[in-house]
Each structure stands twice: as C-alpha cells, then as structure tokens.
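Participant: Can you look at this prediction? I've put the sequence above it.
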Amino acid sequence: MELKNAVAVVTGANRGLGRHLAAQLVERGAKVYAAARRPETVDVPGAVPLRLDVTDEASIQEAARLASDTTLLINNAGISTGASLIGGETAEVRREMETNFFGLLAVTRSFVPVIEDNGGGAVLNVLSVLSWLHPAGLGSYAASKAASWALTDAVRDELAPRGIAVSALHVGYMDTDMASGVPADQKVAAADVAARALHGIETGRPEILADETSRYVKQSLSAAPRPNAAA
C-alpha cells in the first residue's frame, strides 16, 4: 500500500508506539487521524485529533463517521494490567480482553465499510511476541494477544476479497510507558518499530516481526511445551 496520500486512523496515538506511527505517517505524506480517548492529549504536528475509546461503541461509530475518508486503520490501542489468569482479579482479565480483543474487533468492524467504500486499503493490528509466548505472570495480556492473533488471521482471509489487506505487528519489549520497568538494554526503540511496521504495510507483509525476540519466538513455535513442574 502506498502511504503517501493515504488516510490513516491510528488508535492510541497520544503516546508510545501510536504517537510514533502517527508522526511517521505524517512525514510520509499521509493524512492522519490521531485517535485517543482524550483527543486534547494528542500533540502530533500535522495530525487531526480524533476522539475514540475502543471500549465505547458510540465513540467508535462517531469516529468512523468523522473519519469517513479512511483507507488505513492501525489498531494500536491496548492495555496491560499484569494480571495472571489464576491469581489475578477477574475484572482485570475482562478489562484486558475487552480492550485488546473486543475493542480491536469493534473498531475494525466499524472501519471496514469505510475503507471499502474508499476503494480498499489496509488494517494493521499491533500485537506482541506474547501472542505466542505465554508467561504465567502476564497470562491475561498474553491470552488477549493470542486471541487477537487468531482474529487477525481470520479477518485477513475475510477481507482479502474486499480489497483490504490485514497485517499483524509482533514485537517484544519497546521503550514505552508499558515497559517502563524493563531494563533499557532489553528494549527496542518505538520509533524503529514504527518504521518497520510502516515498511511492512507498504510491502504488503501479512506478518511483521519487529525485533529479534519476536523472530526467535516465532521460529520456536514448534518446540514441545515445557513439562509440568509437578510431573
């Protein structure tokens, strides 16, 4: 997909990876709707702030109405509560799934007709290496990202006949607020991840592996599961 003159909606564009994606799209000549729950927090020069809460259906529908010229949707908004699946609060597990899976689905369903009416385009879902790697301490987040990976693959097949390409971005730790507790030498720069993501969209790659961690884990998917500790 040609990004120059594309019209993009980037969710969660007020900080972190979303902000870098929005800024780099503007630099490439795209029109950008920088979406956030609080649009007044968006400070991307050249972008159009857009109110969008991925857990609020009315907000999503209004955003799709206002951004009626969209040709590219980047589902970047997400949360991490750090909840485990057994010991964590059920409300936190539900909140992560509502945001990271059902929110992504709701935004995609609302914007697909818009993109199709504009002649087709693309959708990028920002996922994680935890789509494939499922540590106990981040079980809730990993489950939401694994579900979103399945969603992405299914939606890719469903939307291909409608002229809409669907890509998944997988990355390990990035230098963003969500990974603030991770040592710096274990994180990649969000700006670099954004650049790789946009290159993947331009070249039509269905799966974009943004760092060495995601590439290594993807190659290891066929490995046998670790034995039960009590076995």
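Facilitator: Yes, it's here. Numbering: from 1, shown residues only.

Participant: from here on, contacts and neighbour counts on C-alpha atoms
Facilitator: Will do.

Participant: In contact with residue 115, which residues?
Facilitator: Taking Cα atoms under 8 Å, 6 or more residues apart in numbering, we find residue 115 in contact with 69-72, 121-122, 164.

Participant: Now with 6 Å, please.
Facilitator: By Cα atoms under 6 Å, 6 or more residues apart in numbering, the contact set of residue 115 is 70-71.

Participant: tell me which element it is part of?
Facilitator: helix 104-117 (DSSP states H and E).

Participant: Distance from the chain centre to that helix, please.
Facilitator: 14 Å (Cα atoms, centre = their mean, to the nearest Å).

Participant: Stretch 102-120 too?
Facilitator: Relative to the chain's own centre, stretch 102-120 is displaced by 14 Å; criterion: Cα atoms, centre = their mean.

Participant: same check, this time on stretch 83-93
Facilitator: For stretch 83-93, the distance to the chain centre is 22 Å (Cα atoms, centre = their mean).

Participant: Now the terminal residues of it, how far apart.
Facilitator: One end of stretch 83-93 to the other measures 7 Å (Cα to Cα, to the nearest Å).

Participant: Could you give me the buried positions within it?
Facilitator: 83-85, 88, 92-93 (16 or more other Cα atoms under 10 Å).

Participant: And stretch 49-56, by the same measure?
Facilitator: 49-55.

Participant: Out of the buried residues of stretch 83-93, which is nearest to residue 39?
Facilitator: residue 92 (24.9 Å; Cα to Cα).

Participant: isn't there a helix covering the closest one?
Facilitator: Yes - judged by DSSP: H, G, I helix; E, B strand; the rest coil, residue 92 forms part of a helix.

Participant: The structure to be compared is supplied as follows:
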Amino acid sequence: MRFLIKDKVALVTGANRGIGKAIVESFISHGAKKVYLAVRDPKSTAELSEQYGNKVVTLTLDAGDAESITLAASQATDVDVVVNNAGVLEVASPLSDNVEEALAHEFKVNVLGLIRVANAFAPALKTKESAAFVQLNSVASIVNFTPFTTYSASKAASYSVTQGLRDELSPFGVQVLSVHPGPINTDMASKAGFETSDTVESVSEGIVKALADGKFHLFPDAMAKQIQGAYQSFSDAMITAPSSAQ
C-alpha cells in the first residue's frame, strides 16, 4: 500500500509550529492540493496563511477537546490524509510529585486525542480510493526515558493504538504510518533539555517518503535510527509480519 501526497488534501494537527509546520511545508512542496491547519489558536497560522494563500485552510482543533475534533472532522470531509501531530510532554519520573497529574494530561492529549481524531476522520478516509493516517509517536514509545516516564507511557499507549488502527483501516485501503522521532529541534525538545537534535525536515520529508514507500514505521533521525537498529528484528517478527495485521 502506497500513498502519494501529490494532488491530495491533508489535515495536520498542531500545524502552526515545529514538526507540524514542517509537515505542512513538505506536503505543499510535494504537490498537496490543500492542507487543513488544525490548531487550538486560529491566529497562530497567520504566517502560513500569508505564505500559501488558498492552499491552506485553518480549522480550530484542540486534541484535548472531543467536541472540537468532531467539529473539525465535519468541516474537512474531503481529507485524503490525516496527520495527528499534536501532543504534549510533561517532565515527570515515576516518583515525581506531579506524576499523576502529568500522566493524566498526557493521556488525555496523546492517547485519547489520537483515538478521537482517528474515530472522527476514519469515515471520510475509508471512502477514498487512496488515503492515509499518520501518527506522530516517539522513540519514547519503545524505550522509557526516566525523567519523562509519563510521556513515555503515553507514547507507548499511542503506539499500541496505532497498531490497532493499522489493522482496522488497512482493509479499507488506508495506509497507517507510525512515526518515531528522537530529539528534534522543537520547543518540546528544548523543554525536555535535549541539546543535540535533528531538523524538523528530517521528519516531514521522511513522512512523505515513508508514505510513498508503503511503510508502517518511520525512524527519521540519528537517535531514532539507532533504536530502530536494535528494534528491527522484533518489529519484523511481531509488528509488521503479515500475520500481525488483520
């Protein structure tokens, strides 16, 4: 199953900055017909709107708000590819004072947000001759990073949900892509304290190529590729083997 972005309509959550903004730019440079910028604050997409004109349409979508997700889906019924990029990170180890609050917040956005976005947009994607759903997970979905234990737990859960989405959507011809970046040059990486990081373009251009190649996993940057090397044999046997997808 392969998905080419040229002449397609896309929706990107968290499209106003960082990886989300880079995905918008890569999609348009590769010939996307239109990109919905799904963001909490519509004013935050002014720069992209000025740059791309009628190639982009801003929608209000808060990954932590089920009603806003449902409304956005009703306004973007022509989508061919949905990129669920929006997410949150809290600094919390298992013994932190804020561990329960952090975990609840991250699960609300990173896990329930994914489930709600997928359920809201799946009906439209299933009707298309060629469609895709892209989930921004993390290397932390595979390896726990202790200072960010709750974030790692939420991303492990979202990765598991992504595998289920692949099994549910692939019979309808919808390609599902699970993206696992390491430290990327974003505000989130700065908050996490990473001093060395790869560019946002490594993710956005990687997504375009992985979709075209029909991949389920994308490990786009230097750290991610190291983890991929150790994880690959398990993935081949248990995650992406033909018998693992219904």
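Facilitator: Ah, there it is. Predicted model only: the values in this text are computed from it and were never measured.

Participant: Any idea what the TM-score comes out to?
Facilitator: After superposition, the two chains reach a TM-score (TM-score structural alignment, normalised by the length of structure 1) of 0.91; 221 aligned residues with a Cα RMSD of 1.6 Å.

Participant: picking that back up, save the buried residues of stretch 49-56 of structure 1 as TSV, and put in secondary structure and distance to residue 137 of structure 1 too.
Facilitator: TSV is the format used below for those (DSSP: H, G, I helix; E, B strand; the rest coil; distance: Cα to Cα, whole Å):
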residue	secondary structure	distance to residue 137 of structure 1
49	strand	35
50	strand	34
51	strand	32
52	coil	30
53	coil	27
54	coil	25
55	coil	24
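
Participant: What is the nearest of the residues you listed to residue 126 of structure 1?
Facilitator: residue 54 (13.9 Å).

Participant: Spatially central residue in structure 1, please.
Facilitator: Nearest residue to the geometric centre of structure 1 (Cα atoms, centre = their mean): residue 126, 2.2 Å.

Participant: which one in structure 2 is aligned with it?
Facilitator: Using TM-score structural alignment, the equivalent of residue 126 of structure 1 in structure 2 is residue 136.

Participant: pretty sure its match is touching residue 181, no?
Facilitator: No - the criterion here is Cα atoms under 6 Å, and residue 136 of structure 2 misses it with residue 181 at 7.9 Å.

Participant: how near is the match of residue 126 of structure 1 to residue 97 of structure 2?
Facilitator: 28 Å.

Participant: cool, and residue 153 of structure 2?
Facilitator: Counting by Cα to Cα, the gap from residue 153 of structure 2 to residue 97 of structure 2 is 17 Å.

Participant: Also residue 66 of structure 2?
Facilitator: 28 Å.

Participant: I'd like the buried residues of stretch 83-93 of structure 1 laid out as JSON lines, including distance to residue 150 of structure 1.
Facilitator: Listed next are the buried residues of stretch 83-93 of structure 1 as JSON lines, based on distance: Cα to Cα, whole Å:
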{"residue": "83", "distance to residue 150 of structure 1": "21"}
{"residue": "84", "distance to residue 150 of structure 1": "21"}
{"residue": "85", "distance to residue 150 of structure 1": "19"}
{"residue": "88", "distance to residue 150 of structure 1": "24"}
{"residue": "92", "distance to residue 150 of structure 1": "21"}
{"residue": "93", "distance to residue 150 of structure 1": "18"}
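
Participant: residue contacts, residue 112 of structure 1?
Facilitator: Per Cα under 6 Å, 6+ apart, neighbours of residue 112 of structure 1: none.

Participant: Tell me which residue of structure 2 lines up with it.
Facilitator: In structure 2, residue 112 of structure 1 lands on residue 122 (TM-score structural alignment).

Participant: Could I get the full set of helices for structure 2?
Facilitator: 18-29, 46-52, 66-75, 99-106, 113-126, 149-169, 187-192, 200-213, 222-234 (DSSP state H).

Participant: Tell me who's in contact with residue 48 of structure 1.
Facilitator: 33-34.

Participant: Next: the one 5 residues further on.
Facilitator: By Cα under 6 Å, 6+ apart, the residues touching residue 53 of structure 1 are 37, 59.

Participant: same question, residue 208 of structure 2
Facilitator: By Cα under 6 Å, 6+ apart, residue 208 of structure 2 has no neighbours at all.

Participant: what about it, distance to residue 30 of structure 2?
Facilitator: From residue 208 of structure 2 over to residue 30 of structure 2 (counting by Cα to Cα), the distance is 8 Å.

Participant: try residue 140 of structure 2
Facilitator: In terms of Cα to Cα, residue 140 of structure 2 sits 29 Å off from residue 30 of structure 2.

Participant: next one: residue 91 of structure 2
Facilitator: According to Cα to Cα, residue 91 of structure 2 and residue 30 of structure 2 sit 36 Å apart.

Participant: repeat for residue 112 of structure 2
Facilitator: 31 Å.

Participant: Neighbour count for these two, which is higher?
Facilitator: residue 112 (20 against 16; other Cα atoms under 10 Å).

Participant: Quick one: map that one onto structure 1.
Facilitator: Aligned partner of residue 112 of structure 2 by TM-score structural alignment: residue 102.

Participant: Burial check on the alignment partner in structure 1 of residue 152 of structure 2, number of neighbours?
Facilitator: Aligned counterpart of residue 152 of structure 2 in structure 1: residue 142 (TM-score structural alignment). Residues lying near residue 142 of structure 1 (other Cα under 10 Å) number 28.

Participant: From residue 129 of structure 1, how far out is residue 142 of structure 1?
Facilitator: 9 Å.
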